[in-house]
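In: Only the shape, not the letters, is given here:
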């Protein structure tokens, strides 16, 4: 069926007619050829009238619309699994899942080519990402490639495949594979992908490959959740915790061993335990305890006995790194505010190999359970320096405070850090610690205990405060020039000291000369009262190195080791186990203990990355905020690696540091030999209203034929429109006609002597 129509310019046929009449009148009135014969005049008028008529037709813009009824071509998307799990056995004993899938796909591709007039296929391979569309490019090849994908992300594969056809009606998505979702954090959640199918009315046809079964059909022992690194001082007891996952081993005892390998010696079995599964798929905790003796770096391994018939053996062991340090300064840190100094202070102190930090949090929601039993460690006096931050005196208890006062008099060091429950607000007036602290306190300062009670801010400096050096002291020498205090971020507040005792020495004060850090000596011990509690801002604003030096110097001075000269070169990784090709960042630095100061800009770093085969490559670093940062190259190969750093200053060695780490291959695609048929059933059921189902590989062609026939039953009216001048061919034709008319007109006039 066809229809003719007109679309005149300015939507006015009368205007077009008027223009035509005006032009015809114009050529009839203008007579520049009076000497011409009538015949010649008729020729010229006829040519020009014909041009005007053609121009009028063009301005009317005639068009034709042809409507045809056609059957719809079916659009089918096929997704094939290309992960390593497809190398597992299929339901057919002599074939792997990959081989079975390849056979099925070859048969299906032949079927689709035979139906090329009725179907428009799309073919993608998937792992944790989607391949390029392959239909029409490589579908005739026998084996496209071997499966190499390390993870499966079904949600992303389905969603990206459907999104590749925007605005196109898709009649089916065929999902081939084993149904295992192994990607830890998929880009698109499976439910989101299925919701998109349901919204667009697309059925999911699942074609599973592999063997279906329950946990008893496969056996596996796996060691998991072993921490990546341990750090302990020699002579201390260390606890190693992990879990053993036992599948298909109900009632069968299995041995789990803890092994220790020094950097220069043979492996030793430290302890052997036995675990027994009480369920078909069970998790049993594993705990080892031993005493760390000799200082050094060790490879620690927890390994489980292999089960008969176990297919995956790589997960039977997990390793970690153990660093045993020589006995150092023992620091006990009690704090009552998790938002205060504790996080950055612990980082600063823990990175020093000469400081053994023990910390404990004291709650202040209610005083009903005070004294807190965690404060009883003070009686044992097994510490060299005690730090108290925002801890109420009653939470510690009078007996414990008396033990602290006695310990300080005998030579221990103590530092009290600011907070709402420190100094006078924390009820230390008339406590055993009152004569120890170098500041004055008043009874009216006392802060009531309770989460719902208001803070008495009148006894605090509730403003930003910049610290200034009042006199040189080992605690305020953070760098050689002394200008660093003008650059450090301001404190967010501080305790307001009511006064300073005669024995106290103010070494830091505010711009208004309010004392912020006061030192003194009590008996044989040293004491520091620090009103601030927000130096953690230094690290967060780019001054991590001065912060580390600040806290370490406090500890060394309190322990009477401020004259100890020691350089510690360190390397730090956030973790010790990485998956292949992970982005691995590290930090490095130099901590100088004692009075020596180094110019960091003059230090030269030589950092080398070495693998187990002793192949080495140099790693570059860049300094940022007193810390050097670097990025390791992509490491695709699993194994043990070592990062070794040496620092020199004007040609002389400052020190060395070493850190070991692992690239592990967890093989999630090989950890379970069973296909997840239930996954296919769940996904297909969610699109059942549109025809979603799970089919056997040999039934796929029959189901696709049904999809194609159903799509062909849908008749679609297709309109094909044409308009004069709108297509290139008609526009060129008009141009040629008009050009021809004007050319003939010009030639005639030239022949007759008119031009």
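Out: Everything's here; your move. Just so you know, these numbers come straight off a predicted model, no measurement behind them. Residues are numbered from 1 along each chain as shown.
In: use CA for all of it now, contacts and neighbours both
Out: Will do.
In: From residue 115, how far out is residue 137?
Out: To residue 115, residue 137 is 17 Å away according to CA to CA, to the nearest Å.
In: same question, residue 316
Out: For residue 316 relative to residue 115 (CA to CA), the value is 50 Å.
In: on that earlier part again, between residue 137 and residue 115, point out the one with more neighbours.
Out: residue 115 (15 against 9; other CA atoms under 10 Å).
In: which residues are contacting stretch 505-516?
Out: 465-473, 476, 494-497, 500, 517-520, 529-532 (CA atoms under 8 Å, 6 or more residues apart in numbering).
In: Sort out for me which of the residues you listed are in strands.
Out: 468, 469, 494, 495, 500, 517, 518, 519, 520, 529, 530 (DSSP state E).
In: what number of residues lie near the fourth one?
Out: Each residue near residue 495 was counted by other CA under 10 Å, and the total is 27.
In: on that earlier part again, buried members of the ones in strands among the contacts of stretch 505-516 into PyMOL, please.
Out: Those of the ones in strands among the contacts of stretch 505-516 that count as buried under 16 or more other CA atoms under 10 Å are selected in PyMOL with:
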select buried, resi 468+469+494+495+500+517+518+519+520+529+530
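In: now the ones in strands among the contacts of stretch 505-516 as a markdown table including distance to residue 735?
Out: Shown next, in a markdown table, are the ones in strands among the contacts of stretch 505-516 (distance: CA to CA, whole Å):
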| residue | distance to residue 735 |
| --- | --- |
| 468 | 88 |
| 469 | 91 |
| 494 | 88 |
| 495 | 92 |
| 500 | 102 |
| 517 | 94 |
| 518 | 98 |
| 519 | 100 |
| 520 | 103 |
| 529 | 97 |
| 530 | 93 |
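In: Looking at the ones in strands among the contacts of stretch 505-516, spot the one nearest residue 16.
Out: residue 494 (88.3 Å; CA to CA).
In: got another, please set it beside the one above:
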């Protein structure tokens, strides 16, 4: 209003009437009125608005299962699942053609990957037979979301038998991807093909095979196979273990009979064999093929094992703290630490003195033990011949360690025993500790005591030398106490390995030798604190190296070049990683070291690899594992063109057909996936419902239309500007011409 009043006043103010004629004055008034009207129009900002309805571009996606399980003929009239799927598409051809005029029709087929299907005259070009090795439903749905990310997806129609059978990296969980569809309000419609219970054939199969990758010569090896059965109830079948001999031929080394009954469809079968020679060997477990069994590729499973030179047999004797009692805490922890290593075979005997001076002659004869561990064992636990037999074994090369305790060493009465000469310490005359008497404090050192290894020359003793572990022994938990060893009681041939860290430097671990054997006197019985207080790796390594040293099998790598696989059985398409390296001696050579890696495939072809550094480790990665069969990794190390050595390792890819071994359909999975998108309209439907669904989708075209407002501004256009400037210029020109300015 204020602006309008100002404009009116401006129009009323004009030139003096005596200077120009009435006609000229009227012309200027008209121009000024036109300018004012134009300014008022601009201030009102006039705009033309038009509303139009446009269709949103969208994709209708059909996802077709192209895996081998779709070959199974369990649909109507014994048609294969694939033929039933193609028949449903043929019946829906008219609706699909009509929908393709409205939306962008996209058809994909999937197995382990997702591929678009070409259309010819509106008809999908599908293969005659599905041959995909996997059914990666989750990965296929994820691929669809990626491919169609540029436009809206109207709906996803999944036609499949519903069984997710996929290896990494294609084993994406379908539920995860379908939840993304639900968030985006995209309905999933599923159409199952095939029967949920595949009852047309019975099947026996070796489903799993468990064995240590590294075993030891002269040590029994247990192989556990899992037999799974469909059918063949109340029948007995033969399971055999085959072991590769030194000539590369497979020999049957163990056989078991298994009875299939209705209550046990999966049976664990233990098989065993004791290898004699070190090396790498292939092993197989097979079950006989019943008459009429159609699929027999799953009747056997194979893997490889590395057999190293003999393991260590340990006789661990633990004495009770009192007559009729139980052993202390320490033996239980030591036993557990040693059991963590496949090459250490521990026979544990607890002696509670309920029977005095027992005879272990038969045990010693059977075991042929490499190491004897005595934990708080009194001399009266065993008879004299048994102690004599143990001493004789040490003289011939076995190792012996006496551990701390109230009845070890002198307190245990060993002064005049056959064991006394073996020990690296001298036992005094009056050190005996009898049962039922107060503990002699003069025979023990009270804790806490800090275990402190002592260097022998420039290095520590092999028992406490952990090359790859950066250990600060001072940070290990303190020990409760120890048997009292005086330094003057150490024998001339004794080596002091560790002492207490205090000013007294009490000897704690002393090494010696007797005949061809090694001996230890360990004054401690509380190293379990290391395990319990966060130093489990150190604890296990310490006891392993102690035993290895006693058995004269110190943990040194004798292989000039080595290769270590992280497994021996891989599924098709898996990535195989392995470590490689050289021995400590070769590692100190110049930096010009190089590795040549060749992988021999089952078909005889060779593949070359280059190792990569991962920290301080050399790692090789092999990905061409699509062929079933045995693979061999060959590593050659050179330094300045000089051969350092070679190494090899084998692994196998089982000839398992994921699609046909267990081809039962899983319609419940499809139904549950569709249910996740129920709020968006998704549903699990029968295949014959596909034409009706497409008709329903045709009626939903209005849901994919949107009104778009188109606005055209009139006040800030070029004509409006030119008009305003023209009026102002015209008035100025006339005023100038008539002498008014």
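Out: Received it, and whenever you're ready, just let me know what you need. Quick caveat, the model's predicted, so the values are computed rather than measured.
In: what residues are up against residue 81 of structure 1?
Out: With CA under 8 Å, 6+ apart, residue 81 of structure 1 has these contacts: 125, 126, 127, 147, 176, 177, 178.
In: What does it correspond to in structure 2?
Out: The criterion is TM-score structural alignment: under it, residue 81 of structure 1 has residue 65 as its aligned partner in structure 2.
In: Can you tell me the number of residues neighbouring the closest residue in space to that match that isn't next to it in sequence?
Out: The shortest distance from residue 65 of structure 2 to any residue other than its chain neighbours is 4.8 Å, reached at residue 160 (CA to CA, 6 or more residues apart in numbering). Residue 160 of structure 2 has 30 neighbouring residues, counting by other CA under 10 Å.
In: same question, residue 443 of structure 1
Out: Residue 443 of structure 1: 12 neighbours (other CA under 10 Å).
In: What of residue 341 of structure 1?
Out: Using other CA under 10 Å, residue 341 of structure 1 has 21 other residues around it.
In: what's the answer for residue 610 of structure 2, then?
Out: Residue 610 of structure 2: 14 surrounding residues under other CA under 10 Å.
In: Can you tell me the residue that sits opposite it in structure 1?
Out: By TM-score structural alignment, residue 610 of structure 2 lines up with residue 620.
In: host element of the residue nearest to that match when sequence neighbours are not counted?
Out: In space, and not counting its chain neighbours, residue 620 of structure 1 is closest to residue 630: 6.3 Å by CA to CA, 6+ apart. Using DSSP states H and E, the element containing residue 630 of structure 1 is strand 627-631.
In: With residue 506 of structure 1 instead?
Out: Short version: residue 506 of structure 1 belongs to strand 505-509, going by DSSP H and E.
In: That strand vs structure 2, average distance?
Out: Superposing on structure 2 places strand 505-509 of structure 1 at an average distance of 4.2 Å from its equivalents, by mean CA distance after the TM-score superposition for structure 1.
In: Provide a list of residues in contact with residue 719 of structure 1.
Out: Residue 719 of structure 1 makes contact with 65, 66, 67, 68, according to CA under 8 Å, 6+ apart.
In: Surely the last one forms part of a strand?
Out: It refers to residue 68 of structure 1. Yes. Assessed by DSSP: H, G, I helix; E, B strand; the rest coil, residue 68 of structure 1 belongs to a strand.
In: Residue 612 of structure 2: how many residues sit nearby?
Out: Neighbours of residue 612 of structure 2 under the rule other CA under 10 Å: 12.
In: what separates it from residue 206 of structure 2, distance-wise?
Out: 37 Å.
In: what do you get for residue 54 of structure 2?
Out: 61 Å.
In: the more surrounded of those two?
Out: Neighbours per residue (other CA under 10 Å) separate residue 54 of structure 2 from residue 206, with residue 206 holding more: 23 against 12.
In: Pull the contacting residues for that one.
Out: With CA under 8 Å, 6+ apart, residue 206 of structure 2 has these contacts: 225, 226, 227, 228, 285, 286, 287, 298, 299, 300, 301.
In: Which residue in structure 1 aligns with it?
Out: Under TM-score structural alignment, residue 206 of structure 2 pairs with residue 223 in structure 1.
In: Not counting sequence-adjacent ones, nearest residue to that match?
Out: Closest residue to residue 223 of structure 1 apart from its sequence neighbours, by CA to CA, 6+ apart: residue 244 at 4.7 Å.
In: before we move on, what about residue 357 of structure 1?
Out: Using CA to CA, 6+ apart, the nearest residue to residue 357 of structure 1 is residue 331, at 4.9 Å.
In: repeat for residue 208 of structure 2
Out: Per CA to CA, 6+ apart, closest to residue 208 of structure 2 is residue 226, 5.0 Å.
In: Kindly tell me how buried the corresponding residue of structure 1 for the one you found is, as a neighbour count.
Out: The alignment partner of residue 226 of structure 2 in structure 1, by TM-score structural alignment, is residue 243. Around residue 243 of structure 1 there are 17 other residues, counting by other CA under 10 Å.
In: ranges for the strands of the stretch 501-650 of structure 2?
Out: Using DSSP state E, counting those that start in this stretch, the strands of the stretch 501-650 of structure 2 run over residues 507-514, 517-522, 561-565, 576-582, 593-600, 606-609, 612-614, 617-622, 629-639, 642-653.
In: Deepest-packed of these, please.
Out: strand 517-522 (a mean of 25; mean count of other CA atoms under 10 Å).
In: what helices or strands is it leaning on?
Out: Counting contacts by 3 or more CA pairs under 8 Å, 6 or more residues apart in numbering; DSSP states H and E, strand 517-522 of structure 2 packs against helix 384-395, strand 399-403, strand 507-514, helix 536-550.
In: and those as a markdown table, adding distance to residue 342 of structure 2?
Out: Converted to a markdown table, these look like this (distance: least, CA to CA, whole Å):
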| stretch | distance to residue 342 of structure 2 |
| --- | --- |
| helix 384-395 | 23 |
| strand 399-403 | 19 |
| strand 507-514 | 26 |
| helix 536-550 | 11 |
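In: Ok, which of these comes nearest residue 366 of structure 2?
Out: Once these are compared by CA to CA, helix 384-395 is nearest, at 12.8 Å.
In: That closest one versus strand 517-522: what angle between them?
Out: 110 degrees (axes from the mean of the first three to the mean of the last three CA atoms, to 10 degrees).
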